[in-house]
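Asks: predicted coordinates and the sequence they were generated for:
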Amino acid sequence: MIEGTPGQPYGGTMSEFNTVQDNMRKRRQEAASELKENEAVCTVTSFPRLGCPGFTLPECEPTPVEGGASKSLFFPDEAINKHPRFSTLTRNIRHRRGEKVVINVPIFKDKNTPSPFVETFPKDDGEAAKAAKPDHIYMDAMGFGMGNCCLQVTFQACSISEARCLYDQLATICPIVMALSAAAPFYRGYVSDIDCRWGVISASVDDRTREERGLEPLKNNHYRISKSRYDSIDSYLSECGEKYNDIDLTIDKEIYEHLVKEGIDHLLAQHIAHLFIRDPLTLFEEKIHLDDANESDHFENIQSTNWQTMRFKPPPPNSDIGWRVEFRPMEVQLTDFENSAYVVFVVLLTRVILSYKLDFLIPLSKVDENMKVAQKRDAVRQGMFYFRKDICKGGNAVVDGCGPAQNGKETDAEEYTLMSIDTIINGKDGVFPGLIPILNSYLENMEVDVDTRCTILNYLKLIKKRASGELMTVARWMREFIAKHPDYKQDSVITDEMNYSLIWKCNQIAQEQAECPELLGVGFNKIKHSGNKTGSF
């Protein structure tokens, strides 16, 4: 797995949107230039046969009994990145938890799938038999989650208050965009009943002890902790968000009191104190004794292993980098065009939120419910999500249908309702104006050159048509590809041959060697690389 980032941050002008896809293409080409014959870089969220016998080259045997980092029944230590951080994370999560991690993903029940679906594990010492659930795909190592890929965007705000505002507003968007970008329906060689990676990663790094998970009385640990360290956020940070903080927040009271005493406000103090209920997972010897006034490694050591839907990033000491916010829920897409479309959509959304002072805030418990719905199979077409009805503060009606409540006295319960992704993204008369129409309204009021406007509108068309179901999500497309494969026996099993066919096709689409109109629209592979024509719909 490779992480790619731009060589330098994008600028703030609209014309920068014209460079995103080309930048991604160059990074793909740079990675591909290091490959041997018959190797390819594929931007897939989850490799379908990760953890199956022979999934590595060269083939390696798992070592569940002998000493090793993961002791997995399926995942050999040789498949873990050689940097000591990764094997240390794997080992320490298992040690701290007191047992191997447990990942259970519901299996998709096809016509010939056994019912109940129950696996036996020849090398099991009893731990897997106890942990694996019927009708679920069982996995037991950090690599099953952290071996997945995603698409993340970091924004720099002009001030700490703007960063806090964006953090809160985008937190409500996380489940919506996750469902919209769904691209991970297969795990350990089986067809699952989920479309997104999020819960798999969450379980793969869950280092909470039995006491912290509430399974035993607190004796050796300090806190009951309701979530894995990889999960959705637990508190809003802005004053506007405070009244919607309806989740019980576990905090380190000593750290909270120290921060408040030093002048940090309640909301930020509790956010930091919540991060510090977790233990560090790795620490390198040379990083123990540091000058904390000039180095932030001790903070980042905790911050970087609290993997949440949003991340609030303070400026590093002695740096001109400002307050940043990271948007983390999106699944990676097959092509540079798709990945660029999702990035541009989210970036434009941040600008509209700030320009039009939009308000997406709902109780955080409802955002958590949305996160659960977002991961379900075909949530983009079938799921219903809690979303705020009136998103225009003070009646700033930027588009038709966006304005204050008729009586001006909505109660909290009336502020939000269940909506489909199509309604949220594309709008519905009398119900909700839609995010795409609002973005279009914003673009009409901006001075944008023709090329840039054409590029942005093509991106937004992809998002619009994915939301309406006219174009498939990657997850749905992959499901249909496997369902139609001549070797598929309608038993939820993905063989090596089927896996090869799928990845080959994914690579052809990514390399623009094959059209895929059901995923991308028509004419996508007729891109002129010298310009920015990104396919027509």
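Replies: On my side now, so go ahead.
Asks: all contacts plus neighbour counts: C-alpha atoms, from now on.
Replies: Fine.
Asks: from the chain's centre, how far out does stretch 428-435 sit?
Replies: Here stretch 428-435 is found 26 Å from its chain centre; the criterion is CA atoms, centre = their mean, to the nearest Å.
Asks: wait, I meant stretch 211-222
Replies: For stretch 211-222, the distance from its own C-alpha centre to the chain's C-alpha centre is 29 Å (CA atoms, centre = their mean).
Asks: secondary structure class for the residue located most distally from the centre of the chain?
Replies: Centroid-distance maximum for the chain: Asn407 at 37.8 Å, with CA atoms, centre = their mean. Assigned with DSSP: H, G, I helix; E, B strand; the rest coil, Asn407 falls in the coil class.
Asks: quick one: it and Ala413, what's the gap?
Replies: 14 Å (CA to CA, to the nearest Å).
Asks: do the same with Val474
Replies: 35 Å.
Asks: these two - which one has more neighbours?
Replies: Under the criterion of other CA atoms under 10 Å, the comparison of Val474 against Ala413 puts Val474 first, with 28 against 9.
Asks: got another one to weigh against that:
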Amino acid sequence: MGLLAVGTPLDWPEAKKVADHVREWGIEQLLAIWNRAKGKERDALLWGDEIEYLVVSFDNKKKEVKLSLRQADILEALASDAELLKQGGGVPDLARGEAKSARSAPTFHPEFGRFMLEATPGRPWGIGFKDLLDVEQDMKWRRQIAKDHIFECEYPVTLTTFPMLGDRKSITPFYEPSGPKLRSQFVPDEIANPHIRFPTLAANIRWRRGRKVELNVPVFHDENTPKPWKDPTVNYDLYNWPEDDDVRNGAAKDDYIYMDAMAFGMGSCCLQITFQATNIAEGRKMYDQLSPLGPILLALTAATPIYKGFLADTDVRWNQISAAVDDRTPEELGEKPLKHDRWRIPKSRYASNSTYISQDPRLRPEYLDPDLVVDEKLKARLVEGGMDDILATHFAHLFIRDPIVVFAEDLKELDLDKTDHFENLQSTNWQHMRFKPPPPGNDIGWRVEVRPMEIQITDFENAAFSVFVVLITRAILSFDLNFYLPIPRTTENMETAHKRDAVLNDKFYFRKDPLPRRSARTNGTASPRSGPNTPQPSRPHTPGPVEDEYELMTVDEIINGKRNGGFPGLIPLVESYLDSVNVDVETRCELAQYLALIRGRANGELWTAAKWIRHFVREHPEYQKDSVVTDGMAFDLVKAAERITVHEGRDGFARQMLGRCREG
């Protein structure tokens, strides 16, 4: 998260009045960026990772664990550490490409939840293999620095969600729920970052929507779980705010865990990777080719089987965050005829991608989203300003949304050397990939952000997935790989990734042949090595039906390749890339440990965190096979996550996961 603006936010009725104004100024700022930076060439190939922590507080005597709402105090302690400042720690944002000297101290940033911390390296990583091998130690260092600046009873754990979030006893210090901003019957307003942007964002989403956000996650039905199951934490008699009528009007559904506030989504932790491309064409290509991989990465990193003290029948967080910030009105949702709103919108503003943006000749019209909604007036202005139709369509789609947080001070004059109005819309479209233009006033290039992955329990795992995404990106660019898939299929894949144990039990649409149909060499780079699982490039041919280009595959087939020929597998493609650049043996062995984790997750040898957490709960002596996670179970679970992180290390964690798998 970048620096937070300070100003006077407008409540929704006033913000709505200036929405067109903000959109139009945002488009002008975007065109100014476009004209300044469209020709930027040979920027450094850089990348960065973002790790998010939950800060928990243990009471070992009482066997209790709670979320610590001390984010501001912790950030202040980090910012005032003289030794960290000497090493370059502090405010700069790695994801925006602010390079520092080697061994720069990491930087820490606020997040939506007052119990969250975000940490990035003090400098962006280069593309060299030495940097890949430094990532894990840097992640360990970040966690240690965070631990050194919190209370002895606290710990920065990397769980996606806190298992008891929404239980009145789950936070310290305690605040009453049902405040004026969130109006939640489960969590207080004080659970959100106090910066005015965050409560305004939550309030205006609710205000625009006309009701509270609704998160309904299917409960996991165990042997003793009632059918139908009714969420026992819901108070149907509460009436502090008009929105409390929501539950009486069917917001809380049978057999679903019900949540009603932005904190239940934006209070989740994830692992994100941002790449700086050498130029805009390369950035657009990375955006397109990585997009179909998003659901696969989501399934591989599944880590979210508990909500509000109950086992869920899903494994990942994505749809819950989507619902937590869904500001669509009943008309936009298709629940009422269009009268006041301009169009029906198929997805929340937090959703899977709906556009491709590359000028790649392999991008067929049949791959595009037939239900894409675009602001044609704004698109025409972008095209008039010199932007090509494909990229203009992308941004005109993002700009169908209203700006949610508008500061009065920003409306005084249009400054084309700033990006405040553009970022107002860009940064509140949370898609699983994000294309980021260069900000003015520095040398930062065109960037692509990979957003779907769940945070992992250990630094080894987070490093492994970071390294894997970097390597597959290098393979895509080196071999000119083609992963194009019709966007509706990627949308379906994102839904599939939510299923319990989807990584093992379900199939995903994926392209059959990713290799370029030209020659054995592409742009002077080596092609993937030949082998029994590597299809050979074929001659140019007239494209057939799009449906013939993809098929349903298991995650194992996508990652490790088909055993009887066909799709080569992402890891074999990465290994072919490593062969082509002559990596030394020692480095190759280090990288192999990370690839082994990805391989094991895909073939079932190693469990996802979601499977391990679910198994931990179901084997706990307090568990009554009724889907309920007790306070004691939550304490033991979070303690186990801390213990694994501190003591187990990469080999211990892998052995533990493998052992659990074999026991199962």
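Replies: Now that the structure is in, tell me what you want to look at. Since this is a predicted model, take the numbers as computed values, not measurements.
Asks: find the centremost residue of the first structure, please.
Replies: Of the residues in the first structure (compared using CA atoms, centre = their mean), Pro329 is nearest the centre, at 2.2 Å.
Asks: so what does that one match up with in the second structure?
Replies: Pro329 of the first structure maps onto Pro452 in the second structure, with residues paired by TM-score structural alignment.
Asks: got a list of what that match touches?
Replies: Contact criterion CA atoms under 8 Å, 6 or more residues apart in numbering gives Cys270, Leu271, Gln272, Gly294, Pro295, Leu297, Leu298, Trp318, His432, Met433 as the residues in contact with Pro452 of the second structure.
Asks: reformat those as a markdown table; add distance to Arg284 of the second structure, secondary structure and neighbour count.
Replies: Supplementary listing: the contacts of Pro452 of the second structure in a markdown table, determined by distance: CA to CA, whole Å; DSSP: H, G, I helix; E, B strand; the rest coil; neighbours: other CA atoms under 10 Å:
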| residue | distance to Arg284 of the second structure | secondary structure | neighbour count |
| --- | --- | --- | --- |
| Cys270 | 23 | strand | 25 |
| Leu271 | 21 | strand | 23 |
| Gln272 | 18 | strand | 23 |
| Gly294 | 16 | helix | 24 |
| Pro295 | 19 | helix | 25 |
| Leu297 | 20 | helix | 22 |
| Leu298 | 21 | helix | 26 |
| Trp318 | 24 | helix | 25 |
| His432 | 15 | coil | 23 |
| Met433 | 11 | strand | 26 |
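Asks: could I get the contacting residues of the aligned residue in the second structure for Val205 of the first structure?
Replies: Residue correspondence to the second structure (TM-score structural alignment): Val205 of the first structure is matched to Val325. When contacts are counted by CA under 8 Å, 6+ apart, Val325 of the second structure touches Ala202, Ile205, Val213, Met262, Gly265, Ser348, Arg349, Tyr350.
Asks: which of the residues you listed fall in helices?
Replies: Within the contacts of Val325 of the second structure, membership in helices is found for Ala202, Ile205, Gly265, as judged by DSSP state H.
Asks: the helix or strand that contains Ala281 of the second structure against the first structure, how far on average?
Replies: If you go by DSSP states H and E, Ala281 of the second structure is part of helix 280-290. Between helix 280-290 of the second structure and its aligned stretch in the first structure, the superposed structures give an average distance of 0.7 Å (mean CA distance after the TM-score superposition for the first structure).
Asks: that helix maps to which residues in the first structure?
Replies: Under TM-score structural alignment, the counterpart of helix 280-290 of the second structure in the first structure spans residues 160-170.
Asks: run the chain-centre distance for that stretch.
Replies: For stretch 160-170 of the first structure - counting by CA atoms, centre = their mean - the centre lies 18 Å from the chain centre.
Asks: Tyr258 of the second structure against Pro232, yeah?
Replies: No - checked against CA atoms under 8 Å, the pair Tyr258 of the second structure and Pro232 is beyond contact range at 9.7 Å.
Asks: can you give me the helices in the stretch 101-250 of the first structure?
Replies: For the stretch 101-250 of the first structure, helices defined by DSSP state H, counting those that start in this stretch occupy the ranges 127-131, 143-146, 160-180, 198-204.
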